[in-house]
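Visitor: Provided below for reference: sequence and predicted model.
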Amino acid sequence: MELAQRVQTLTPSSTLAITAKAKDLKKQGFDVIGLGAGEPDFNTPEYIMDGAKQAMNNGLTKYTPAGGIAELKLAIIDKFKQDNGLSYNEKQIIVTNGAKHALYTLFQVILNKEDEVIIPSPYWVSYPEQVKLAEGNPIILPAAETNDFKITPTQLEEAITPKTKAVIINSPSNPTGLMYSKEELAALGEVCLKHNIIIVSDEIYEKLIYTSKEHVSIASISDELYNQTIIINGVSKSHAMTGWRIGYAAGNETIIKAMTNLASHSTSNPTSIAQYGALAAYTKDPGDISLEYKKIFAERLDAFYKLIQDIPGMECIKPEGAFYLFPNAKKAAEMNGFATVDEWVAALLEEEKVALVPGSGFGSPDNVRLSYALSIEELTEAANRIHRFVLNHK
């Protein structure tokens, strides 16, 4: 039986695949350290779970509006005001089944066949696939490692064609952990305004920054960029709620209405109980819970980064946010006699039982992504195993 053409070209998520492989090896009794997970290793805070329990006890387990409950939309509006200096109304907000679903729905409503979306690489693995599912063409724009994996306005301008509909900006970035400054965003924004290109600003890691830099939403820079930008965000990373699947999009009212209409026919609504958990996350927080996470991740980053830097053939730019290292492992792979970094990663998992995500899934085949959403003890052991593997194969 032949499948639809739209799914025949899809590439499975490399992050989910490596995590599943690591879990399978663990079930077989192997001592596996998985560095592939894109989620905090903390449990969801108790006050958020209490909010969900209270909702269940109050019978709030029915259908909700397709675009999310009004209370949560208002809480998101308050969040934008406080954190980003942005003003939205309820008609400019849609709550979705995770930030991934917000992106998927957005591309479905803004793209026609063969419309182009510029995607800087390294990129999050699902961006190109979601564009393809909307019958658009992902245009991969390599960002130089020597420029901290960031594209320049000149690069962006040269990539634009009459078919260009949107560009994706992810800051802080998955997989690199690096961020654009306000000045860099403004310069890219000017190019987008000049060519009337929609800016898709993925800000899911905005709360996890470990330098003196502050997160800047490109929509906050000017009224013109505000009108041109769709912001994607959610509670998964900031509040350790990956499994709850609550994300949201904010921006142009016409686009948000179309997204809401599509969601009404595809998912009905985000899970009611999860929405009330997210509402608690934004309204009942006894303090900024992400500050606690930031402190823990910053300590892990400092320790793990030093250990990875000490491994022969591994070169890494220190990330500024998120919870990933993205070292260049090409020299290590060549030193160990492997033709590609992918082969090196596979051998490392087989021999030392350390699961990394190959950079090829992110459009950067010379790199690997290592999540430091584990304890310092586990990270230290993982780094020691990688170091041993490299030395044993020299």
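Guide: Thanks, I have the structure now.
Visitor: For the rest of this, base every contact and every neighbour count on C-alpha atoms.
Guide: Will do.
Visitor: and the longest helix along the chain, which residues are buried?
Guide: As assigned by DSSP state H, the longest helix anywhere in the chain is helix 289-309. Residues 290, 293-294, 297-298, 300-301, 304-305, 307-309 are the ones in helix 289-309 that count as buried (16 or more other Cα atoms under 10 Å).
Visitor: farthest pair in these?
Guide: Using Cα to Cα, the pair of the buried residues of helix 289-309 lying farthest apart is S290 and Q309, separated by 27.1 Å.
Visitor: neighbours around the residue lying closest to H393 once chain neighbours are set aside, how many?
Guide: Leaving aside its chain neighbours, H393 sits nearest to N336 (4.8 Å; criterion: Cα to Cα, 6 or more residues apart in numbering). Number of residues near N336 (other Cα atoms under 10 Å) recorded here: 17.
Visitor: Verify the contact between N336 and I386 for me.
Guide: No: using Cα atoms under 8 Å, N336 makes no contact with I386, being 11.7 Å away.
Visitor: who are the neighbours in contact with N170?
Guide: With contact taken as Cα atoms under 8 Å, 6 or more residues apart in numbering, N170 is in contact with 201-203.
Visitor: and with 10 Å instead?
Guide: By Cα atoms under 10 Å, 6 or more residues apart in numbering, the contact set of N170 is 119-120, 123-124, 177-180, 200-206, 232.
Visitor: try this one side by side with the last:
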Amino acid sequence: MSTTVPAPWQRAASGANLLAANGTLGVTIFEEMTTLAVRTGAINLGQGFPDEDGPAEIKAAAQAAIASGANQYAPGKGILPLREAISAHQQRFYGLTPDPETEVIVTTGATEAIAASLLALVEHGDEVLTFEPFYDSYGAMIGLAGATHVTAPLIAPDFMPDMAALEAAFSSRTKVVLINNPHNPTGAVFPREVLQRVVELAAKHDAVIITDEVYEHLTFGEPHIPVATLPGAAVRTVTISSAGKTFSFTGWKIGWLSGPEHLVSAIRTVKQFLSYSSGTPFQGAIAVGLALPDDFYTGISETLRRKRDILSDGLKAAGLDVFTPQGTYFVNVDTAPLGISDSVDLARRLPDLVGVAAIPVPVFCHPAGAERTRSLLRFAFCKKTEVLEEAASRLATLRERL
């Protein structure tokens, strides 16, 4: 019996329909919360983007590149100075040594790296395993690739996986395990034993591991452990990161991936038919950023830790149960202590109630996961200190305003 593979336009529709059918309309709720924030004058802590620029020397490098004429197409795999800088970064922080010629690709943000990887490595009928909640683009891209999205739940309050459920989620059809670490939306940073078990199960089922590590430098007292550094992982792992989160230049859309040559080559074949290349002057500037001294990297995490605590104090004063994140720039809360079980409804009321916007965690889940997380809200703390102080002050009045 032959199986007909849907045409690309059918797979695209399937990906969109998958989100609609599961109620995980992440893009829609983000737009809705942003619109509400604008209409009400609320502080928008929904979308995860900083409200101030990153290092001045990186901006200056981009401006110089534009002025010098670096404004045409970059090579499809990225300019060599940035590929070399990515390789040097992996060596400097993790002891990894990807070949900048054959094992590194520059992409239009981490989102394109994820898309190209999935489109290259999975086929119709394959399964892709992620933790749940999951970053909202994962479900859409898995659908676009024609694969089946399987999840293993992360359990509050620390959002670690149930190891038995994780093992049960693997099958003979598992082609890719897509791991986001540090994890959006929960803020979890997975320890070595969890990641090593993922590697063991992936090897058992001959699955590729794709790791989304865009928050790699934004952890709070917990070490970030790249999966590719673990025993048995390097031969089957594609590592993805980007400049947006580390350097606070999310609009530049400079991402990258690295891994074994045979996987990178397959992904590059797909990537050339997506954006081909982008952001030529920004690529050289990010190469400058990756070479910044260690105190820059420790400084950004310490600054974010302080911002996390400012916002968390306001959320606690509101009577919410706060799950302190180990990484990223998101903090999750449980609204149940206030007698509220529907975080989607509260998210829609919050801008009018206290002048702050947030994102309900169920939009990052399939139906069963949405039910498990239905009272959880996510707030972003990647904002100016004075903005967070005002948001915390407003949130502290929530209990009395309900």
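Guide: Yes, it's here. In this text, all values refer to a predicted model and were calculated from it rather than measured experimentally.
Visitor: Give me the TM-score for these two chains.
Guide: Once superposed, chain against chain, the TM-score is 0.90 (TM-score structural alignment, normalised by the length of structure 1); 381 aligned residues with a Cα RMSD of 2.2 Å.
Visitor: buried set for stretch 217-237 of structure 2?
Guide: Result for stretch 217-237 of structure 2 [16+ other Cα under 10 Å]: buried residues 217-220, 223-228, 233-237.
Visitor: nearest to P260 of structure 2, of the residues you listed?
Guide: V235 (6.0 Å).
Visitor: residue contacts, the closest one?
Guide: 203, 208-209, 228, 259-263.
Visitor: Of those residues, which pair is most distant in space?
Guide: Taking Cα to Cα, the two most distant members of the contacts of V235 of structure 2 are A203 and E261; they sit 18.1 Å apart.
Visitor: Helix, strand or coil: sort out whatever residue of structure 2 lines up with A382 of structure 1 for me.
Guide: Residue pairing (TM-score structural alignment): A382 of structure 1 is matched to A391 of structure 2. Recorded secondary structure, A391 of structure 2: helix (DSSP: H, G, I helix; E, B strand; the rest coil).
Visitor: was I right about A391 of structure 2 contacting I43?
Guide: Yes: look at A391 of structure 2 against I43 with Cα atoms under 10 Å: they come within range, at 6.6 Å.
Visitor: And these two? Which one has more around it.
Guide: The neighbour comparison of A391 of structure 2 against I43 (other Cα under 10 Å) goes to A391, with 24 against 21.
Visitor: now K182 of structure 1, nearest residue through space, not along the chain?
Guide: V216 (6.0 Å).
Visitor: any idea what that neighbour aligns with in structure 2?
Guide: With TM-score structural alignment as the criterion, V216 of structure 1 lines up with I225 in structure 2.
Visitor: Could I get the contacting residues of its match?
Guide: I225 of structure 2 sits next to 94, 181-182, 189-192, 195, 213, 216 when contact means Cα under 10 Å, 6+ apart.
Visitor: residues contacting the aligned residue in structure 1 for T111 of structure 2?
Guide: Counting by TM-score structural alignment, T111 of structure 2 lines up with K100 in structure 1. Neighbour list for K100 of structure 1: 106, 126-127, 130, 202, 232-234, 245-248 [criterion: Cα under 10 Å, 6+ apart].
Visitor: got it, and E31 of structure 2?
Guide: 37, 46-47.
Visitor: Take these and keep only those in helices.
Guide: Short answer: the contacts of E31 of structure 2 in helices (DSSP H) are A37.
Visitor: And the strands in the stretch 101-250 of structure 2, which stretches?
Guide: For the stretch 101-250 of structure 2, applying DSSP state E, counting those that start in this stretch gives strands covering 104-108, 127-132, 148-155, 160-161, 174-180, 208-212, 237-242.
Visitor: Would you agree E135 of structure 1 is in contact with L10?
Guide: No: using Cα under 10 Å as the test, E135 of structure 1 is too far from L10 to be in contact (11.8 Å).
Visitor: Show me which of the two is the more surrounded one.
Guide: E135 (18 against 14).
Visitor: which residues touch the more buried one?
Guide: By Cα under 10 Å, 6+ apart, the neighbours of E135 of structure 1 are 6, 107-108, 111-116, 129.
Visitor: What residue in structure 2 is paired with it?
Guide: Using TM-score structural alignment, the equivalent of E135 of structure 1 in structure 2 is G146.
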